[in-house]
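Colleague: Next come a sequence and a model predicted from it.
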Amino acid sequence: MNDSYLNFVNSPFGARFVRALGLPSPEVLRRYRADQPEFEGLVAIGAGRAPHLLDALASLVVSIGVTSVAHESAGLWVPLAQRHGLMTGRFEPAEAGSPGKLAALLFDASGIEDSSQLQPLHGFFHDTLRSLGKCGRIVVLGRPPQACASPRQWTAQRALEGLTRSLGKEARRGITANLVYIAQGAEHDIEATLRFFLSPRSAYVSGQVVTIDTSAARDTSDTSNTRNTGNARPLTTPAFDWAQPLAGRRAVVTGAARGIGASIASVLAAEGAHVIGIDIPSARDALDATLRQLNGTALAFDIAAPEAPAQIAAALDEQGVDIIVHNAGITKDKTIAKMTDAMWQSVIDINLGAQERIDDALLGAGILRDGGRIIAVSSISGIAGNRGQTNYATSKAGVIGRVQSMAPHLQARGITINAVAPGFIETQMTAKIPLTLREAGRRMNSMSQGGQPVDVAQTIAWLAHPGSGGISGQVVRVCGQSLIGA
C-alpha cells in the first residue's frame, strides 16, 4: 500500500514544507536487497568496565567485513582487533557530529555490575550518536538480569532497557536501537542475532530486548527423515552457509496465499528452505501461484476444521519439517457488547486454537524434527489491547502465552518457539482502515511510518535461522517501536 505522506516528505519541496511546520519527517528505510551489500561502513565500538564480549564482537566484525573504530571507553578493542587482523582506528570526540560517518554503534555493557558504572554509556552515545548515519544501527549488549549474581548487578543490567528504548526514540532518521542480553556460555552463539540487528533486514525492528541462552541451542544439521528418539543431542552450533542458511530445511507457512504469509514464504525460500504453504481451499488459486514461483508445495486446508491437523500431519509425514510458521489469522471487529458469540469463537479458534491443535499433531508424531523452529504471529494488540478487538487481542495474547509456556517443554528436543508481534503493517487489511485511524497507526512509532510485510518475514527468517537456537520463549515486536504496547 502506498504511503503518500512518506513520498511527499522525501521530495525536495515536501522536505522543506514539513521542516517549516515541524511535522513528522519519516525516512525511507533501507531494507535488504540481494543486489546491494548487506554490511558496509564504519562501526564504533564502546564498552563499560571489564567487558566480556569484545572477543565475540571482534569475530563478528571479521565475519561481516566492516571496519571498526574504538571509542575511548573501549580501550581494549584496538589490541584485540589487531590480534584478529582487523583494520581499526580510534574514534576522536572531535569527530562527533560528522553526519553519516558511522553505520553502527556497538556497546558492550556485559561487565557493568553497579549503577555507579553506567557512566560510560553516556560518554559513548554522547560522543557518537550525532555521527550515526541515516538508517544506522545501535546495539547494546548485556547480561540477562535474572541471571545476575547480585541485586545491584541485576539493577544495572535492567537499566539498559530504558537506555536502549530511549535511544531509539531520540535517534530518528530511520535508526534502530536494540538490546541483546547474552547468557554466560552463549557468547559464541550471537552472530546470527547481531547480523540481523545490524543489517537492513531489521529495518522496522527497534526498541526490542532479546535474550540469547545456551539451553535451546542444539545441532540441527541432520535433516534426515528420522523421528524423535527422546535422546537430547549435545549443544553445538550447526554448520550452515550464511548466504543460504535454510538450505535443506522444510518450512510450513499457514496463510501463505497472499500478504504477510506470501512474503514469509518468499523470504524463507530465498534463504534456501523448501516451503510448504497452507491456506483455505477458496484461496487455492492464489496459493498455487505464490508457491509455484517459489518451487514450493501448496496444501489447501481449512486449519479451523477438526480434521485439519490430522490431514496436515499426513501430508507432511513422509519427509517431516524443520520450521512451522503460524501466520494464518482473521479479524472480526466489534465492541464486545455488539460482538456475537460466533464472531468471538471463530477468531479464537483460527488465531489460537488451530495453532495448538496443529502443533499437538506434528509434535506428537515427531513430524517436526528435533532442533526445529516454531514461530507464531501475534500482534501488538495482544500486548496493549485494542478497542473493538477483544476477541483478536485475546487470541494474540494467548499466542504469547503459548510461546512462553511451551518453550521449557520443547527444550529437551532442541526445538525453539517464539513469536513476532507486528504493529501497523501496510497490507490489504490495513488499507481498509478509515484514513484518520490509518494515519495514526502509521505515525505513532519511532519510524513515523507503517511497516512492510517483508519486515515481518525477515524477522521470522532470523528466528528460523539455525544460528538462533539460543532464542526461545520470546516475543519480538515488528512495529517501528510503536508508542502502543511499548
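Modeller: Cool, the structure landed.

Colleague: alpha carbons only for contacts and neighbour counts from here, please
Modeller: Will do.

Colleague: my guess is Val210 is in a strand, correct?
Modeller: Yes: according to DSSP: H, G, I helix; E, B strand; the rest coil, Val210 belongs to a strand.

Colleague: what helix or strand is the closest residue to it other than its chain neighbours on?
Modeller: Once flanking residues are discounted, Val210 sits nearest to Val180: 4.9 Å by Cα to Cα, 6 or more residues apart in numbering. Using DSSP states H and E, Val180 sits within strand 176-182.

Colleague: what about versus this one:
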Amino acid sequence: MNDTYLNFVNSPFGARLARSIGLPKPEVLRRYRADQPEFDGLVAIGAGREPQLLDALADVISRTGFTSVAHQSAGLWMPLANRHGLMTGRFEPAEAGPHGSVAALIFDASGIEDSSQLDAAYAFFHDTLRSLGKSGRIIVLGRPPEACANPRQWTAQRALEGLVRSLGKEARRGITANLVYVEADAQSHVEASLRFLLSPRSAYVSGQVVRVGAVPAMQPPAFDWTRPLAGQRAVVTGAARGIGAAIAAALAAEGAHVIGIDMPSALEALDASIRQLSGTALAFDIAAPEAPAQIAAALDELGVDIVVHNAGITKDKTIAKMSEAAWHSVIDINLAAQERIDDALLAAGTLRDGGRIVCVSSISGIAGNMGQANYATSKAGVLGRVQSMAAHLKERRITINAVAPGFIETQMTAKIPLAIREAGRRMNSLSQGGQPVDVAQTVAWLAHPGSAGVTGQVVRVCGQSLIGA
C-alpha cells in the first residue's frame, strides 16, 4: 500500500511546498537491499567512565564495512596504533566525509555507576548528534539494571532508557535509536544484535531495549554472515500473504528452507508464495484440534530449527457488542493455537535443541485498543507466553521472543478509514507506517544463530509509536 503523503512531500514540488508552509516531511527510510552495501560510512564511538564493552564493539566494527573514530570529549582514549584500527582524537564533522555526516553513533555506557557520570553521554551526543546522517543509527550499550551491584548503578543504567527514547524522538530524518543491555558474560554474543541495529534491516525499529544474556557453555555453530540460516528449516504460519509471506521470503534469503502453513482455503496463494522460495507449502487449519499433531507428523522426519507464529485474525467490536464466537475464535487462533503447536513440536522433539521460536504479537497487546478487546487480549497473551517460557526452554538452548508490529502497510490496514489510517501512520517518531519487510527482518534477526543470547523479549516494530509508549 502506498503512502501518498510520504511520496508527495519527498517529490521536488512537494518538498518545496512542505518547506514553505511548514508541513512535516517524513524521511524515505533506507531499507536493506542486496545490491547495496549493508554497512558503509563512519561510526563515531564514545564512552563513559571505565567502559567495558569497547573490545567487543571494536571487533564487530572491524568485521563490517564501517570506519570508526573515537570521540575524545566522551572520555575515550585509545592508542593510535590500536589493533582494531580505531582512530583517536576529537570527532569533527569534517572527518565524516563531504556532507559532514556519520552513519552511526555508538556510546558505551557499561561502566557508568552513578547518575553524575551520565554527563559523558550528554557530551558525546551534544557534540555528534547534528552530524548523524539520514537513516543513521544511534546505539547505547549498558548493563542490565537488575544485575547491577548497587542502587546507584541500577539507577544510572535505568536512566539510559529515557535518554535513548528521547534521542529517537529528537533525531528525526529517519534516524533510529536503541539500547542494548549486555550481561557481564555475554560480550561474545552481542554481534548479531549490533549488526541488526546498525543495518538498514532495522529501519522501523526504534526506541527499543534489547537484552543480550549469557548462553550455556558450548561450541557456537559455525555460520556464514551472508547466509546464516543455510541448512536450517523454518516453519512460518499464515505464510500465504502479507507479513507472513514477507517473513518466509526473509528467512529464505538467509538460507533457510521454509515450510509455509496456511488455511486450506489459501492454498493457491500459499503455493504461489512458497514456490518462489523453493520451499514447502502445507495446508492446515491451525485452530483444528488435530492440527498440532498433524503438523508435527508432517515435519517429524527432518525436524525444524525455527518456528514463526504469524497466523492471526481480527474480529473487531466493542466487548459489549462482541459475540462469544468472535471472542473465542480470536483467542483460539491468535494464542491458544500457538500453545498447542509448540507443545506438540516440543514433546515430539520436532523443534530441535538450539532452535528458535518467534511469535508475532502487536502493540495492541501492549497498549490495548478500542474495539479490539479480543485481539489485544490474545496478543498480550502472546507476550506472556514469551516471557514465561524463556527460562523453561533455556535448558534446551531454545530461544523464544516476540515482535510487536505497529502500523504496517498491509491489505488489512488499507481497509482502515482514512483519518484513522493517517493518524496511525504519523503517530510515531518516523512519521510513517512500516512495511511487512520491517517485521520480517526483525524476525530473521531473532531467528539468527548469533542471537542465542536474546530470549524472553518483546521487540516493537513500530517506528517508536506514541501508542503504548
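Modeller: Cool, the structure landed. It should be emphasised that the depicted structure is a prediction, and the values quoted were computed from it without experimental measurement.

Colleague: what's the TM-score here?
Modeller: TM-score for the superposed chains, counting by TM-score structural alignment, normalised by the length of structure 2: 0.98, backed by 468 aligned residues with a Cα RMSD of 1.4 Å.

Colleague: circling back: for the strand holding Val180 of structure 1, name the packing helices and strands.
Modeller: With contacts taken as 3 or more Cα pairs under 8 Å, 6 or more residues apart in numbering; DSSP states H and E, strand 176-182 of structure 1 sits against strand 132-142, helix 151-171, strand 209-212.

Colleague: any idea how far Gly401 of structure 1 is from the residue nearest to Val210 of structure 1?
Modeller: 22 Å (Cα to Cα, to the nearest Å).

Colleague: ditto for Pro466 of structure 1
Modeller: 24 Å.

Colleague: of those two, who's got more company?
Modeller: Pro466 (27 against 14; other Cα atoms under 10 Å).

Colleague: ok, Ala337 of structure 2 - contacts?
Modeller: 286-287 (Cα atoms under 8 Å, 6 or more residues apart in numbering).

Colleague: can you confirm it is in a helix?
Modeller: Yes: under three-state DSSP, Ala337 of structure 2 sits within a helix.

Colleague: And it? What does it align with in structure 1?
Modeller: Alignment note: Ala337 of structure 2 maps to Ala354 in structure 1; criterion TM-score structural alignment.

Colleague: got a list of what the nearest residue to Arg143 of structure 1 once chain neighbours are set aside touches?
Modeller: In space, and not counting its chain neighbours, Arg143 of structure 1 is closest to Tyr181: 4.8 Å by Cα to Cα, 6+ apart. By Cα under 8 Å, 6+ apart, the contact set of Tyr181 of structure 1 is 141-144, 209-212.

Colleague: Any of these buried? List them.
Modeller: The neighbour-count test (16 or more other Cα atoms under 10 Å) marks 141-144, 209-212 as buried among the contacts of Tyr181 of structure 1.

Colleague: Adding distance to Arg387 of structure 1, write these out as CSV.
Modeller: Shown next, in CSV, are these (distance: Cα to Cα, whole Å):
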residue, distance to Arg387 of structure 1
Leu141, 36
Gly142, 36
Arg143, 37
Pro144, 34
Val209, 27
Val210, 29
Thr211, 31
Ile212, 34
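
Colleague: ok, of these, which one's closest to Gly480 of structure 1?
Modeller: Of all those, Gly480 of structure 1 sits closest to Val209, with 13.6 Å by Cα to Cα.

Colleague: quick one, what contacts that closest one?
Modeller: Contact analysis of Val209 of structure 1 by Cα under 8 Å, 6+ apart lists 161, 178-181, 476.

Colleague: Understood, closing this out.
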